[in-house]
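Visitor: Sequence first, then the predicted structure, then my questions.
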Amino acid sequence: MAKDKTQYTCNECGGSSPKWLGKCPHCNAWNTLIESVAESTAPAKNRFASLAKTAEVTTLADIDATDVQRTPTGHDELDRVLGGGIVEGGVVLIGGDPGIGKSTLLLQALDSLQRAGQKTLYVTGEESGAQVALRSRRLGLDGSQVSVLAEIQLEKILATLDHVRPAIAVIDSIQTVYSEQLTSAPGSVAQVRECAAHLTRAAKASGTAIVLVGHVTKEGALAGPRVLEHMVDTVLYFEGDTHSSFRLIRAIKNRFGAVNEIGVFAMTERGLKGVSNPSAIFLSQHSEPVPGSCVMVTLEGTRPMLVEIQALVDSGGPSPRRLSVGLDRDRLAMLLAVLHRHAGVACMDQDVFVNAVGGVRISEPAADLAVMLAITSSLRGKPLPKGFIAFGEVGLAGEVRPAPRGQERLKEAAKLGFSVAVVPKANLPKKNDKAFDGMTVHGVDRIDEAMELARSLA
């Protein structure tokens, strides 16, 4: 028998090489070439026929387009991230660490959709049908009529989709599916790319909404070629600490809604339950104000959330430490320099630790003012007043710049009972606005004004 020819495929870009190299010649990544069986040189007949549909050239004005119809999943937090619900013919890719709850949430969503009259299909390549049934009973989904198919061959899955015609189908997971057209193993770059392309085309042609579950690498990124994220309509990341009962779903890409939306869930014995007031998770429960604590309002997509920023300033050695959890460390170093230069608060010989409570990650610069007030409060050992919030971006010249959608941030804080706010002057609410009754809002232009104001209020 003739020996099968081998080639080396790059995990990062999908490029191939006839021999092993330390560096990929296509994307220059190191140690990414993996040996695989070379594809046959004979052209496969009609291999891409289903992907290349004929179409005529038309103008945008002549295309009859209406707003997409959305089907609620029965989980408000999941609907928020998706932009209102499942879209007909849409393809969603959801990734997350093993055991974080991807399959659990999708099984719950399919059960809710099925009970609402939608035809559903759960394709599992990692478990047997009995294991899925056992999980459904643990979740309290007794008598569930969700259809289950334990299969990993792409052609059989496509045939089942064409025969059953479900409204929503879940493929768990895309890394286990393989096509007979390719000789490489399931999970390889070529298999993931081609299987996802065929499933995406099937969704667009039939109107079935398909949810693909994806594995993640040890760095937390979705495994497989990057083109996988470009092919789908929506990319969701499931985040959370295994030691915590709370989970976050974050939308990274969404063709039918806003990106950077988050949904907050709590893991219970009966599966994942949506958290209607996530601000309560990210606020510590102090009976009295403590030094080094300042509450800010951050925006996650369209949702304003209150997050507590904690700072601890302690005497350090000849090389003081700068450590931040949930915030950018380089930005912390910049804020300390601005604090020294423009507000006269020196921390050059102090260790500075900053933490965003609850494990949330804050990437927007609107946290600057709250971070600087928390650092000053810890350094002086004086707490900020009860019911105090602050937000605003601080520039290198010491100016306090406005934060986007400041009115919504203030309304969220007022709704939760906060009474004192320090914000940029441009974010001051209009006079006679009854939404801010009971809240005193102070506007500042510079960081030294904010520090003087905080001292007078304390």
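Guide: Received, thanks.

Visitor: use CA for all of it now, contacts and neighbours both
Guide: OK.

Visitor: What segments of the stretch 101-250 of the chain are helices?
Guide: Assigned by DSSP state H, counting those that start in this stretch, the stretch 101-250 of the chain shows helices spanning 102-115, 129-138, 154-164, 189-206, 227-231.

Visitor: I'd like to know which of these is closest to residue 5.
Guide: Taking CA to CA, helix 189-206 is the member of the helices of the stretch 101-250 of the chain nearest to residue 5, at 16.4 Å.

Visitor: try this one side by side with the last:
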Amino acid sequence: MAKAKSAFVCTECGAEYRKWQGQCSSCQEWNTLSEVHLASARPGGGTTPGRSGYAGDLSREVVDLGNVDLSEVPRMSSTFAEFDRVLGGGLVPGSAVLLGGNPGAGKSTLLLQTACKLAQQRRILYVTGEESLSQVAMRAHRLQLPTSGLKMLAETSVETILAVAERENPEILVIDSIQTMHLEDISSAPGGVAQVRESAAALTRFAKKTNTVLLLVGHVTKDGTLAGPKVLEHMIDASLLLEGGADSRFRTLRGQKNRFGAVNELGVFAMLEQGLKEVKNPSAIFLSRQEEQAPGSLVMVVWEGTRPILVEVQALVDESALGNPRRVAVGVDQNRLAMLLAVLNRHGGLFTGDQDVFLNVVGGVKVLETSADLAVLLAVVSSLQNRALPKELVVFGEVGLSGEIRPVPSGQERIAEAAKHGFLRAIVPRANAPKQAPKGMEVIAVDKLSDALDAL
């Protein structure tokens, strides 16, 4: 009997070590090393499922890069336009897609709706490791989905799943979830570092070999990151995150990694009694504003992927009773808020060092780009002066440390989107101002923060 070999793998960055140590030398995190039992070599040169055996299924032919076929990879629609948008145009045969999210976000619901609709015209195998077949059937009946044609399997053994998949030859294989899968050769419990890594490697290897679309459901940790070893994200082709709390009926699907499309696309869904329904016009749901305009409220135009979205930002500035005033930001970077307040003090002449500043982006949207800078500052000024801004005003632009207003990408499209929703006035960077404003809209071009404050 060959002696079983083991290694220690960091759950944060995937670095491997021969022996245990308290701190990972790669990511500098403490107590993140877990023992992984390595698969031993089989007679004849093969290996058991694992990282070392992955390269055996790839082509060994050496080709010139100029001779590689550049024909478009055929994609299949998921029946959801928002889902296809985030994927980059649809599902790619042979790809591995990981869908993560908090409990109750709707991961299983989204994939079950997709599988039931696609099963009417394609071969689908849905593997559930967390629920029984009756539970899945009850959910499908409650969501009023077509159930005929969808092949179901309640199993957690990867070897059994691969054997059934070889027999059924599906075009799409759904695994719900990867944390419940296990391999017989790995001694650790399901959900551990070794099991998640090796199970995902075996399933991904099967998908590449048979040109099958692999859809994996993944759990997240309490801080919202994907549970399991970091190397799992390197194995797959696309990593998607379904966000949305239990108190909100809207869900946002955002791409974190995509080898077949852009990673900054955003899909919006509404959770209804019949399951997830895609929102064709996200700006409409994020602009459900009150009739009477309140101080500190302002609409901005952010760019998500290939389209502009209008969202409302709210600011509340109040006198602080603490020695260290609070800076709370929901939906934007808190460090960037502190930087913008310093710019407002230096170049705008408005002091907020003795005030608590609270900022919120309505609808649970997370703004990752810098085009929201000017809107954030003007919302803070509105609350600080206790004066409401015009309801028909829309603002976007990046603010530099010297108080200049910098242009942002796709400025013309942002202005056109605002005009389409009935906004009559826009404050934008001068470089983004169009030669001819949309009919009925006044576009105010500014160069400095002081110019934007004067325009108010």
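Guide: On my side now, so go ahead. Computed from a predicted model, the values in this text were never measured in an experiment.

Visitor: on that earlier part again, redo the helices of the stretch 101-250 of the first structure as a markdown table? Include distance to residue 341 of the first structure.
Guide: Formatted as a markdown table, these follow (distance: least, CA to CA, whole Å):
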| stretch | distance to residue 341 of the first structure |
| --- | --- |
| helix 102-115 | 48 |
| helix 129-138 | 59 |
| helix 154-164 | 63 |
| helix 189-206 | 52 |
| helix 227-231 | 44 |
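
Visitor: Output the ones you listed as JSON lines; include the columns mean neighbour count.
Guide: Converted to JSON lines, those look like this (neighbours: other CA atoms under 10 Å):
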{"stretch": "helix 102-115", "mean neighbour count": "21"}
{"stretch": "helix 129-138", "mean neighbour count": "15"}
{"stretch": "helix 154-164", "mean neighbour count": "15"}
{"stretch": "helix 189-206", "mean neighbour count": "20"}
{"stretch": "helix 227-231", "mean neighbour count": "16"}
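
Visitor: between the ones you listed, which gets nearest to residue 4 of the first structure?
Guide: Smallest distance to residue 4 of the first structure across the helices of the stretch 101-250 of the first structure (CA to CA): 17.5 Å, for helix 189-206.

Visitor: Please tell me which residues of the second structure that closest one aligns onto.
Guide: Under TM-score structural alignment, the match for helix 189-206 of the first structure in the second structure covers residues 193-210.

Visitor: which residues sit against that stretch?
Guide: Residues from elsewhere that reach stretch 193-210 of the second structure (CA atoms under 8 Å, 6 or more residues apart in numbering): 9, 11, 34-37, 49-51, 54, 57, 94-96, 158, 162, 178-179, 181-183, 186, 188-190, 212-214, 228-229, 231-232, 235-236.

Visitor: what's the mean deviation for that stretch versus the first structure?
Guide: Following the fit onto the first structure, the mean deviation recorded for stretch 193-210 of the second structure is 1.5 Å by mean CA distance after the TM-score superposition for the first structure.

Visitor: coming back round to it: out of the helices of the stretch 101-250 of the first structure, nearest to residue 273 of the first structure?
Guide: helix 102-115 (8.9 Å).

Visitor: quick revisit: I'd like the distance from the match of helix 189-206 of the first structure to the chain centre, please.
Guide: Mean-position distance between stretch 193-210 of the second structure and its chain equals 22 Å (CA atoms, centre = their mean, to the nearest Å).

Visitor: And for stretch 130-141 of the second structure?
Guide: 27 Å.

Visitor: Likewise for stretch 388-397 of the first structure?
Guide: For stretch 388-397 of the first structure - counting by CA atoms, centre = their mean - the centre lies 25 Å from the chain centre.

Visitor: corresponding residues in the second structure for it?
Guide: So stretch 388-397 of the first structure is aligned with residues 393-402, judged by TM-score structural alignment.

Visitor: Could you give the separation between the terminal residues of the matching stretch?
Guide: 25 Å (CA to CA, to the nearest Å).

Visitor: before we move on, what about stretch 82-93 of the first structure?
Guide: First-to-last residue span, stretch 82-93 of the first structure, CA to CA: 11 Å.

Visitor: Find me the equivalent region of it in the second structure.
Guide: Mapping stretch 82-93 of the first structure onto the second structure (TM-score structural alignment) gives residues 87-98.

Visitor: My read is that residue 77 of the second structure contacts residue 84, right?
Guide: Yes: between residue 77 of the second structure and residue 84 a contact is recorded at 6.5 Å, counting by CA atoms under 8 Å.

Visitor: Find residues that contact each of the two.
Guide: With CA under 8 Å, 6+ apart as the test, residue 77 of the second structure and residue 84 both reach 90-91.

Visitor: where along the stretch 351-458 of the first structure do the helices fall?
Guide: Using DSSP H, counting those that start in this stretch, helices in the stretch 351-458 of the first structure cover 368-380, 406-415, 447-457.

Visitor: Deepest-packed of these, please.
Guide: Of all those, helix 368-380 has the most neighbours on average by mean count of other CA atoms under 10 Å, namely a mean of 25.

Visitor: Superposed on the second structure, what's the mean shift for that helix?
Guide: Helix 368-380 of the first structure sits 1.0 Å off on average (mean CA distance after the TM-score superposition for the first structure).

Visitor: I'd like to check what contacts that helix. Which residues are they?
Guide: Under the criterion CA under 8 Å, 6+ apart, residues 291-296, 309-314, 335-336, 339, 345, 352, 354, 383-384, 389-394, 400, 447, 451, 454 lie in contact with helix 368-380 of the first structure.
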